[in-house]
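Q: I'll drop the sequence and a predicted model, then ask my questions.
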Amino acid sequence: MKKHIPKSCIFPTAADDAEAATLTPETGDSYRLAYSDANFLLRDDLRAVRLQLEWLKPDLIQEELEIESTVVIFGGARFPELNVAQQLLKVAENALAQNPNDPHNIKQSRIAHNRVRNSRYYDEARKLAHQITLTSLACGGKDFVIVTGGGPGVMEAANRGAADAGGKSIGLNIVLPFEQVPNPYVPPELSFQFHYFAIRKMHFLKRSRGLIACPGGFGTLDELFETLTLIQTHKIKPLPVILIGSHYWSQLINFEFLVEQGAIDEKDLELFHIVDNAEQAWSILEKYWLNDERLS
């Protein structure tokens, strides 16, 4: 018969933490329990441990909350909803009116006009996340859970769409030189923060059943091309990759040029789909998932 060992003999308790934090004049940091010594945990030598902890914490929490699969939605943090974009345009136009010959003001006005046009992707991400979340809820809410970078712009729109549908979604924030706080549509229990981009990337794809990339900047491109590379090299199972906004993507990247130069194969163009709106994106996802037993 196995002898029962109290959890308190294995796992530290709050009392242990309090005791470990109390140092006498005869002791120093070396006496502090390792897990309660922040200076020790932040040493370069402990990077591997920090990487492991950063992997385990979000993974265990998602397991405990029974999240089995996700759908990733990427997009620009700087593309807000229309009313916000219009307010920013007014600011830019006022500055231009005061000094119409200033090259900086002229450029900022042009950018503000583009931001207003690009605000439609906020709406598309919100609509698509809403539809995906309705499907998730019909499956019990454990599958096809929306996951974003947790920040503003298109990320906020996707989390908001999930909330509109009455479902949960995930936000994977990252520590940045400029402060990025979780958007208000990510539930606290599914709001995570990362220091290491590498671990965050792994969490985006571990449970993913699809990836949607709305127009965005370096971060969106980084995640998009990494995913395409992993699929191309068979490091992960194929999944639908959808780019929303044919005008944006055709101006940004000449995929045919890559084929013509021999940089990629013609068949690599089949790794993704380019569409113009949420309805077209949903049609592709629905067909791809049609035989999924979770949807039956």
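A: Yep, that arrived. Residues are numbered from 1 along each chain as shown.

Q: contacts, neighbours, all on C-alpha from now
A: OK.

Q: in the stretch 151-296 of the chain, which spans are strands?
A: Along the stretch 151-296 of the chain, the segments classed as strands by DSSP state E, counting those that start in this stretch run 169-174, 191-194, 208-213, 241-244, 273-275.

Q: out of those, nearest to Ser296?
A: With CA to CA as the measure, strand 208-213 is the member of the strands of the stretch 151-296 of the chain nearest Ser296 (16.0 Å).

Q: now do the buried residues in the closest one.
A: Neighbour counts over strand 208-213 (16 or more other CA atoms under 10 Å) mark Ser208, Arg209, Gly210, Leu211, Ile212, Ala213 as buried.

Q: give the contact list for the last one.
A: For Ala213, the set of contacting residues under the criterion of CA atoms under 8 Å, 6 or more residues apart in numbering consists of Ile73, Phe74, Gly75, Thr220, Leu224, Val241, Ile242, Leu243, Ile244.

Q: hang on, the earlier thing: make a markdown table from the strands of the stretch 151-296 of the chain and add distance to Phe11 to it.
A: Listed next are the strands of the stretch 151-296 of the chain as a markdown table, based on distance: least, CA to CA, whole Å:
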| stretch | distance to Phe11 |
| --- | --- |
| strand 169-174 | 28 |
| strand 191-194 | 24 |
| strand 208-213 | 33 |
| strand 241-244 | 43 |
| strand 273-275 | 49 |
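
Q: buried ones in the helix or strand harbouring Val91, by neighbour count?
A: Using DSSP states H and E, Val91 sits in helix 82-98. Using 16+ other CA under 10 Å as the test for burial, helix 82-98 gives Leu82, Ala85, Gln86, Leu88, Leu89, Ala92, Glu93, Ala95, Leu96.

Q: correct me, but the fifth one touches His113?
A: Yes. Taking contact to mean CA atoms under 8 Å, the distance of 6.4 Å between Leu89 and His113 places them in contact.

Q: tell me which of the buried residues of helix 82-98 is nearest to Pro188?
A: Of all the buried residues of helix 82-98, Pro188 sits closest to Leu82, with 26.4 Å by CA to CA.

Q: for the closest residue in space to the closest one that isn't next to it in sequence, what are its contacts?
A: Excluding the flanking residues, the one nearest Leu82 by CA to CA, 6 or more residues apart in numbering is Ser119, at 5.2 Å. Counting by CA under 8 Å, 6+ apart, Ser119 touches Phe79, Pro80, Glu81, Leu82, Ala85.

Q: determine which two of those residues are furthest apart.
A: Farthest pair in these, by CA to CA: Phe79 and Leu82, 8.8 Å.

Q: which ones are touching Thr148?
A: By CA under 8 Å, 6+ apart, the contact set of Thr148 is Val72, Ile73, Phe74, Met155, Ala158, Asn159, Ile170, Gly171, Leu172, Phe204.

Q: Ile174 versus that one, what's the distance?
A: For Thr148, the distance to Ile174 equals 11 Å [CA to CA, to the nearest Å].

Q: all the strands of the stretch 1-150 of the chain, in order from the start?
A: With DSSP E, counting those that start in this stretch as the criterion, the stretch 1-150 of the chain has strands spanning 70-74, 145-148.

Q: most tightly packed of those strands?
A: Of the strands of the stretch 1-150 of the chain, the one with the most neighbours on average (mean count of other CA atoms under 10 Å) is strand 145-148, at a mean of 28.

Q: and the comparison structure, right after this:
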Amino acid sequence: MMFKRQQPLTRNFPTAKESAQVQAEAEPLGKYDGPESAYRLAFTDTDFLLREELRPVRMQLELLKPEMVQQEQDIKATVVIFGSARIPSEDKARAGLALAQQSQDPAAIKRAEVQLSMSRYYEEARRFAAIVTRASAERAEPLYVVTGGGPGIMEAGNRGAHEAGGKSIGLNIVLPHEQHPNPYITPELCFQFHYFGLRKMHFLMRSVALVCFPGGFGTLDELFETMTLIQTGKCRRRPILLFGREFWTRLINFELLIETGMISPGDEQLFHFVESAEEAWALLEREYEQAQAGLTRKDK
């Protein structure tokens, strides 16, 4: 005789969420409610989770939370945009120059003129992100723009994707000086990190390309870690685009590195210089098509 189950099986034990809810709704317990009490559930006890010994658990949480959320949001392929937080939009740069000219301070005027010149990179990052978002929207696996979530070039990347009607990701970091996420990140894809290493890991985990605009120490750190991982074979090769040949060749003497044997001939081919959003996207499309063609040949 077959046993027929009339109702679906329920969990044997309450979920952690249910237990936390029971604890939150429980009547006060007097002396066991105080800060010195160890009565709280371990996973709801913030003071416990922030103890020095719990660092491995916190690191695991920073790995898991963005990973699980992106899986739920079906984010499979990304284009990462690196660049300075200090590069303003053209509108802001022009407003800054007007103020500097009113002050008649030559040094302030010079700084404002440089800011206006650099603002072209903000506008290129904005246009590039919009092109990526629109062009890949109908693909089986759309490309999503990822930035560090702050102002400047990061804002431009998220803004371009937002203006194109797409989602984008922001990977913010807690810094000694307060930094708010820019207003263009998709809210459910706006993350905050404590550990730089895990944040940089998430930049690379889904990336099919990295696009690097002018920037300072943080941008250089992100760029060179990526190139080191590719050079040493620790991660798969992917296109790295450097926006602005003049900036990058003045900043880094790549030829000297080859001449002195600090890098091998051919290592300079890990990256490409580009000058416009359209040029960058055309290069990525070629790389993408070649990669897909290679996969097809292997399948045969």
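A: Arrived safely. Fair warning: this is a prediction, and the values are worked out from it, not measured in the lab.

Q: quick one: the residue nearest to Leu82 of structure 1 from Ser283 of structure 1, how far?
A: Distance of Ser119 of structure 1 to Ser283 of structure 1, computed by CA to CA: 22 Å.

Q: again with Cys9 of structure 1
A: Cys9 of structure 1 is 54 Å from Ser283 of structure 1, by CA to CA.

Q: do the same with Asp16 of structure 1
A: 55 Å.

Q: so between the two, which is more surrounded?
A: More crowded of Asp16 of structure 1 and Ser283, by other CA atoms under 10 Å: Asp16, with 13 against 10.

Q: that one matches what in structure 2?
A: Using TM-score structural alignment, the partner of Asp16 of structure 1 in structure 2 is Val22.

Q: what do you get for Ile61 of structure 1?
A: Aligned by TM-score structural alignment, Ile61 of structure 1 pairs with Val69 of structure 2.

Q: what's the burial count for that match?
A: Count around Val69 of structure 2 with other CA under 10 Å applied: 14.

Q: got the contact list for the residue nearest to it when sequence neighbours are not counted?
A: Nearest non-adjacent residue to Val69 of structure 2, counting by CA to CA, 6+ apart: Leu189, 7.6 Å away. By CA under 8 Å, 6+ apart, the contact list for Leu189 of structure 2 reads Pro66, Val69, Gln70, Ser168, Ile169, Gly170.

Q: who wins for neighbours among the contacts of Thr148 of structure 1?
A: Counting neighbours by other CA under 10 Å, Ala158 leads those with 36 neighbours.

Q: identify the residues contacting that residue.
A: Applying CA under 8 Å, 6+ apart to Ala158 of structure 1 gives the contacts Ile73, Tyr122, Ala125, Arg126, Lys127, Leu128, Ala129, His130, Ile146, Thr148.

Q: those helices in structure 1, which residues are they?
A: Counting by DSSP state H, one finds helices in structure 1 at the ranges 14-21, 38-41, 47-64, 82-98, 103-118, 120-138, 154-164, 197-206, 218-232, 246-252, 255-260, 278-289.

Q: so which bit of structure 2 is the second one matched to?
A: What that stands for is helix 38-41 of structure 1. Helix 38-41 of structure 1 corresponds to residues 46-49 in structure 2, going by TM-score structural alignment.

Q: distance of Pro151 of structure 2 from Glu90 of structure 2?
A: For Pro151 of structure 2 relative to Glu90 of structure 2 (CA to CA), the value is 14 Å.

Q: likewise for Leu283 of structure 2?
A: 26 Å.

Q: do Met68 of structure 2 as well
A: Taking CA to CA as the measure, Met68 of structure 2 falls 37 Å from Glu90 of structure 2.

Q: and Leu242 of structure 2, by the same measure?
A: In terms of CA to CA, Leu242 of structure 2 sits 20 Å off from Glu90 of structure 2.

Q: can you check Arg134 of structure 2 too?
A: 23 Å.

Q: swap in Phe273 of structure 2?
A: For Phe273 of structure 2, the distance to Glu90 of structure 2 - CA to CA - is 23 Å.

Q: repeat for Glu124 of structure 2
A: Taking CA to CA, one finds Glu124 of structure 2 at 11 Å from Glu90 of structure 2.

Q: equivalent analysis for Glu72 of structure 2, please.
A: Distance of Glu72 of structure 2 to Glu90 of structure 2, given as CA to CA: 36 Å.

Q: returning to what we had before: contacting residues around the helix holding Val91 of structure 1?
A: Helix 82-98 of structure 1 is contacted by residues Phe79, Asp102, Asn105, Ile106, Gln108, Ser109, Ala112, His113, Arg115, Val116, Ser119, Arg120 when judged by CA under 8 Å, 6+ apart.

Q: now the residues you listed as CSV including distance to Ile199 of structure 1?
A: CSV is the format used below for the contacts of helix 82-98 of structure 1 (distance: CA to CA, whole Å):
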residue, distance to Ile199 of structure 1
Phe79, 26
Asp102, 44
Asn105, 40
Ile106, 41
Gln108, 36
Ser109, 38
Ala112, 34
His113, 36
Arg115, 31
Val116, 34
Ser119, 30
Arg120, 31
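
Q: neighbour-wise, which of those leads?
A: Within those, Phe79 tops the neighbour count with 26 neighbours, counted by other CA under 10 Å.

Q: which residues does the alignment partner in structure 2 of it contact?
A: By TM-score structural alignment, Phe79 of structure 1 lines up with Ile87 in structure 2. Residues counted as contacts of Ile87 of structure 2 (CA under 8 Å, 6+ apart) are Gln115, Met118, Ser119, Tyr121, Tyr122, Gly152, Ile153.

Q: and Ile87 of structure 2, how far is that from Val274 of structure 2?
A: Shown here: Ile87 of structure 2 relative to Val274 of structure 2, a distance of 18 Å by CA to CA.

Q: try Arg159 of structure 2
A: Computed as CA to CA, the Arg159 of structure 2 to Val274 of structure 2 distance reads 21 Å.

Q: also Ile263 of structure 2?
A: Distance of Ile263 of structure 2 to Val274 of structure 2, given as CA to CA: 22 Å.

Q: so between those two, which is more surrounded?
A: Val274 (19 against 15).

Q: ok, the closest residue to that one other than its chain neighbours to Thr78 of structure 2 distance?
A: The spatially closest residue to Val274 of structure 2, leaving aside those adjacent along the chain, is Phe243, at 5.0 Å (CA to CA, 6+ apart). Separation of Phe243 of structure 2 from Thr78 of structure 2 (CA to CA) stands at 18 Å.

Q: same check on Gly165 of structure 2?
A: From Gly165 of structure 2 across to Thr78 of structure 2, the span is 16 Å (CA to CA).

Q: before we move on, what about Leu223 of structure 2?
A: With CA to CA as the criterion, Leu223 of structure 2 and Thr78 of structure 2 are 16 Å apart.
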